[in-house]
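> model the following, please.
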Amino acid sequence: MSKNFINLYTFAGVICSTYRLPLPRLLEPLSMVLVLTIGWIIFLSSFIPVHFLLKGHDKLRKNLERCLVELICSFFVASWTGVVKYHGPRPSMRPKQVFVANHTSMIDFIILEQMTAFAVIMQKHPGWVGLLQSTILESVGCIWFNRSEAKDREIVTKKLRDHVLGVDNNPLLIFPEGTCVNNHYTVMFKKGAFELGCSVCPVAIKYNKIFVDAFWNSKKQSFTMHLLQLMTSWAVVCDVWYLEPQNIRPGESPIEFAERVRDIISTRAGLKKVPWDGYLKYSRPSPKHRERKQQSFAESMLRRLEEK
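Just a heads-up that it's a prediction; the model follows:
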């Protein structure tokens, strides 16, 4: 199953190439912005009436809002000249299931959302992204958390358990790495998605770096600049695989279950597993932890020297 989006710039390029007309590169970002602007006009002119005028018709409103969120995500992908190939059956709305995927950028969510309106668990962001989270994306059941709030963990866990039991809720999507990784590796998965007592559906995402590096380093670049980089690149090309659902095995711990699913995703996307936590981006390990690791390494080296 594949879905290719060709934006206005690509169309204009074909016309100019056919009739040997010049197309200045300056028009490239302008055409991308034009695509996105048209998308927002169509989206907002439809979403606002649906959201406020159909409050007494919850099921119809949810279905329309779901379709509109998928539409605006499709416009985002089109503005990057996105070429996305989807492999496997399209996710369906069923209770007691959760989808987990490797994480390269916040655009992972957009690429998956244009095919299926997932409810995603995501870090709460400031600025215009936070505004979209608290308004439009809440309509599809997205759940937000704040890493600096310790009490958020219990609240989010309860929301996750309640969500996966709902029959009419959108499929739940979690990025268990907890941070963006450079699409060469997968870091350790958090166990939260694997102790909900439901089926886990792995999703593998692999970007083609020939056209653009889709990795978002939030420490060095704002998401706005990241989007502009994608809009001025040749194309965003990637493959998405919806893989066979997995269930926890008898005697298997949630951590072991998470590692097994990570292995499935890594193998399918051609990514290398590494044995460290993605949260090391946000906080340094304590001196005692470093000392224990250094002591363990020194002891292993001494044993090797003695054996020789």
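
> CA only for contacts and neighbour counts going forward, please
Noted.

> and the contacts of the helix or strand encompassing Leu302?
In this structure, Leu302 sits in helix 287-307 according to DSSP states H and E. By CA atoms under 8 Å, 6 or more residues apart in numbering, no residue outside helix 287-307 reaches it.

> where exactly do the strands run in the stretch 151-300 of the chain?
172-174, 185-186, 199-207, 236-242, 272-273 (DSSP state E, counting those that start in this stretch).

> give me the distance from the helix ranked longest in the chain to the chain's centre.
The residue-count maximum for a helix in the chain (DSSP state H) belongs to helix 27-53. Relative to its chain's centre, helix 27-53 lies at 22 Å (CA atoms, centre = their mean, to the nearest Å).

> could you list the buried residues of that helix?
By neighbour count with 16 or more other CA atoms under 10 Å, helix 27-53 contains the buried residues 28-29, 31-36, 39-40, 43, 47, 50-51.

> want to throw those residues into TSV with distance to Gln221?
Shown next, in TSV, are the buried residues of helix 27-53 (distance: CA to CA, whole Å):
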residue	distance to Gln221
Glu28	21
Pro29	18
Ser31	23
Met32	20
Val33	19
Leu34	23
Val35	23
Leu36	21
Gly39	25
Trp40	24
Phe43	27
Phe47	30
Val50	35
His51	33
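
> tell me which of those is nearest to Trp144?
Among the buried residues of helix 27-53, His51 lies closest to Trp144 (CA to CA), at 20.5 Å.

> do I have it right that the closest one meets Arg61?
Yes: using CA atoms under 8 Å, His51 makes contact with Arg61 at a distance of 6.7 Å.

> one step back: looking at the strands of the stretch 151-300 of the chain, which one is packed in the most?
strand 172-174 (a mean of 25; mean count of other CA atoms under 10 Å).

> what packs against that one?
strand 97-101, strand 119-123 (3 or more CA pairs under 8 Å, 6 or more residues apart in numbering; DSSP states H and E).

> same thing but at 10 Å, please
Counting contacts by 3 or more CA pairs under 10 Å, 6 or more residues apart in numbering; DSSP states H and E, strand 172-174 is packed against strand 97-101, helix 107-113, strand 119-123, helix 152-165, strand 199-207.

> Ile264: which of the ones you listed is closest?
strand 199-207 (7.6 Å).

> what angle sits between the closest one and strand 236-242?
160 degrees (axes from the mean of the first three to the mean of the last three CA atoms, to 10 degrees).

> deepest of the helices and strands packed on strand 172-174, which one?
Most buried among these, counting by mean count of other CA under 10 Å: strand 97-101, with a mean of 25.

> show me what counts as buried in stretch 218-227.
Residues of stretch 218-227 classed as buried by neighbour count (16+ other CA under 10 Å): Phe223, His226, Leu227.

> surely the last one and Ile110 touch.
When you say that, I think you mean Leu227. No: with contacts counted by CA atoms under 10 Å, Leu227 stays clear of Ile110, the gap being 11.6 Å.

> now the other sequence, so there's something to compare against:
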Amino acid sequence: MLLFSLFLLIFKAFFFLILFITCISFLGVTTGVRKAYVHLLLWLFEQMAKLEKETTLNDTETTPEQNLEQNSSQDSSSKESTPTTPPQDSEKFYGIIKRKWSRNIENKLAEHVGTSNVHPLAQKVTKRVASHAKGLKLLAEEGNEINDAEYATIKVLAADTLAFITSGIEAIIEDDVTQRFEAAQLPTWNFLSRSRGGLRVRWYSYFIWAVGAFIRYGLLFPLRFSIFISASFLMATLPALVGYIPNESFRSCLYQISMLMCMRMCMRAFSAIITFHGEENKPKNGISVANHTSPIDVMILSTDNCYAMVGQRHEGFLGLIEKALDRGAHHIWFERAESRDRNAVAKKLQEHVKDPTKMPILIFPEGTCINNTSVMLFKKGSFEVSSVVHPIALKYDSRLGDPFWNSHRQGYLSYLLGMMTSWALICEVWYLPPMHRLEGETSISFARRCQRTIAQKGGLIDLGWDGNLKRTKVPERLRDEQKELFYQYLVQTTPICECGRPSNEQIESIQRGIHPEVFNNDREKSFEEVDNENRNE
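Next comes the predicted model:
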């Protein structure tokens, strides 16, 4: 009897709490409890990070006598030295390696040589005129003759061979593409076992982890799960009921109110703190494009505005939600592998954009989830439909929970459960001014310009790689493009082909770029000076 009374009391508390949350979600107000909770967590994590750093420094600080005693006591025959790794709590450590040679090669093969985007490492080219001149002298003494064309070719190939090989090894260890499809490594532990990774953890950190696990699983998760179930039930039923209203304008108004309420409830189930910037640029119709990290992106944006959605048709729980939403508004779901679906999507998009009374349509041009460290190639399809798009940039703070969804490793339900057992969700959203296609600009260039704008505003890395590489192998076409870039680079820097001497514009471009010594007018003068020095010796 006592247990039943206790259960009834808890049930009543949950019921009234969910009813209260539903009311404030409908009104669009907040109590400030989540912000205070998040600020407390961030302060605690900062203190723990400082303590961890001080402890690490104290462990590494030793006197010269202690170092000498330690070195003398080690047996070199039985103990091998292990390579040191960068400290995990360093904010400057973002990956396994720095990949400086890869950056060097990428800049060498860039289309516009000598622009401001050239990496500083690529501009520090060491001139080896003296050493090459000595080598030419030795070859000449042996009876071999090397003209200027052969010299330029040998010089470039010899200088770049090791760089290209090193760049390839760096790409094997850690490339720029595949790591975007995995959860990003945190510099410090956030007391979530899923993000433990290879971080060093002190014994007292496990005590905080145990207390935090009790709070997250014992207190927060039951409440969050109840809120999410209630929001999902409303999301599945309200659009279906609204869909029976014959008046389209009244139906659209009720649908927007119900969706705003449901999405705000869902975000409270994740203890989400969302900050919106640039409210004056909030889209009212047309096409909106945003970078993509997880399906939660839609929920986050829908807490402030209602959108018609375009996306991959899913199965299971996510498929049920898609069908429910489709009853109350005009959404577009498709199969990515079906070419007929792609043609139908383009036609529906054009019809949707032409109707100013319809909600803005939300598109994620990347086509897949990225771990919120970069923005990958935007598909041109959505930029062919309309000459005006409304870009939106999303940036997550992963310190209290990583929102990235790796669909290859976990289903949607398990992902949602993981988010509900995280500390919180922090996200910033920027509504950017609408972008117009320039006169004579192609849809591809328009998409790239929009991609760069979103990446710059969100502080993300702008990558020109296709997100479909997450599901497919690298096509032969991309490999051929890299070969073509290398060939064009050799054409500009060496007389390796029979295409004649480069034009004056090409020579000036190269002199301003990363290989100014290749077409240096003073090169023969340098040879003579070195030869004179050798004769004097």
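
> now the helices and strands packed on strand 172-174 of the first structure as TSV including distance to Leu131 of the first structure?
Converted to TSV, those look like this (distance: least, CA to CA, whole Å):
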stretch	distance to Leu131 of the first structure
strand 97-101	24
helix 107-113	16
strand 119-123	13
helix 152-165	19
strand 199-207	27
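
> circling back: got any residues that touch both of His51 and Arg61 of the first structure?
Common contacts of His51 of the first structure and Arg61 (CA atoms under 10 Å, 6 or more residues apart in numbering): Ser139.

> quick one, helices of the stretch 101-250 of the second structure?
120-123, 129-141, 148-173, 203-213, 221-242, 248-268 (DSSP state H, counting those that start in this stretch).

> who are the contact partners of Tyr242 of the first structure?
Each residue near Tyr242 of the first structure by CA under 10 Å, 6+ apart is listed here: 86-91, 99-101, 201-205, 265.

> the second structure: which residue goes with that one?
Using TM-score structural alignment, the equivalent of Tyr242 of the first structure in the second structure is Tyr431.

> go on, Val187 of the first structure?
Aligned counterpart of Val187 of the first structure in the second structure: Met376 (TM-score structural alignment).

> tell me the contacts of the nearest residue in space to that match that is not next to it in sequence?
Nearest residue to Met376 of the second structure, sequence neighbours excluded (CA to CA, 6 or more residues apart in numbering): Leu463, at 4.9 Å. Contacts for Leu463 of the second structure (CA under 10 Å, 6+ apart) come out as Asp176, Val177, Ser374, Val375, Met376, Leu377, Phe378, Arg448, Gln451, Arg452, Ala455.

> at 7 Å what do you get?
Under the criterion of CA atoms under 7 Å, 6 or more residues apart in numbering, the contact list for Leu463 of the second structure reads Ser374, Val375, Met376, Leu377.

> now distance to Leu490 of the second structure too, for these, in JSON lines please.
Putting these into JSON lines (distance: CA to CA, whole Å) gives the following:
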{"residue": "Ser374", "distance to Leu490 of the second structure": "31"}
{"residue": "Val375", "distance to Leu490 of the second structure": "30"}
{"residue": "Met376", "distance to Leu490 of the second structure": "28"}
{"residue": "Leu377", "distance to Leu490 of the second structure": "27"}
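
> residue range for stretch 345-365 of the second structure in the first structure?
Using TM-score structural alignment, stretch 345-365 of the second structure pairs with 156-176 in the first structure.

> quick one: distance of that stretch to the chain centre.
Counting by CA atoms, centre = their mean, stretch 156-176 of the first structure comes out at 16 Å from the chain centroid.

> show the end-to-end separation of it, please.
14 Å (CA to CA, to the nearest Å).

> in what helix or strand does Leu19 of the second structure lie?
Going by DSSP H and E, Leu19 of the second structure is part of helix 2-27.

> immediately after that helix, which helix or strand?
Next along from helix 2-27 of the second structure, by DSSP H and E: helix 33-60.

> ok, the aligned partner of Asn63 of the first structure in the second structure to Ser232 of the second structure distance?
Correspondence of Asn63 of the first structure to the second structure, assessed by TM-score structural alignment: Cys253. For Cys253 of the second structure, the distance to Ser232 of the second structure (CA to CA) stands at 20 Å.

> circling back: what is the neighbour count of the match of Asn63 of the first structure?
Neighbours of Cys253 of the second structure under the rule other CA atoms under 10 Å: 11.

> for Asn183 of the first structure, same thing?
Asn183 of the first structure has 23 nearby residues by other CA under 10 Å.

> for the one 10 residues further on, same thing?
The local packing of Ala193 of the first structure (other CA under 10 Å) involves 26 other residues.

> I'd like to know how far it sits from Ala101 of the first structure.
11 Å.

> once you drop chain neighbours, what's closest to Val237 of the first structure?
Nearest to Val237 of the first structure is Val83, by CA to CA, 6+ apart, at 4.8 Å.

> that neighbour belongs to a strand?
Yes: Val83 of the first structure: assigned to a strand according to DSSP: H, G, I helix; E, B strand; the rest coil.

> correct me, but it touches Val240?
No: proximity of Val83 of the first structure to Val240 does not meet the contact threshold set by CA atoms under 7 Å, at 10.9 Å.

> how about the residue mapped onto Gly39 of the first structure from the second structure, what does it touch?
Under the alignment (TM-score structural alignment), Gly39 of the first structure maps onto Ala231 of the second structure. Each residue near Ala231 of the second structure by CA under 7 Å, 6+ apart is listed here: Cys262, Met265, Cys266.

> need the counterpart of Thr104 of the first structure in the second structure.
Aligned counterpart of Thr104 of the first structure in the second structure: Thr293 (TM-score structural alignment).

> separation between the closest residue to its match other than its chain neighbours and Ala424 of the second structure?
Among residues not flanking Thr293 of the second structure along the chain, Cys369 sits closest, at 4.5 Å (CA to CA, 6+ apart). If you measure Cys369 of the second structure against Ala424 of the second structure using CA to CA, the figure is 20 Å.
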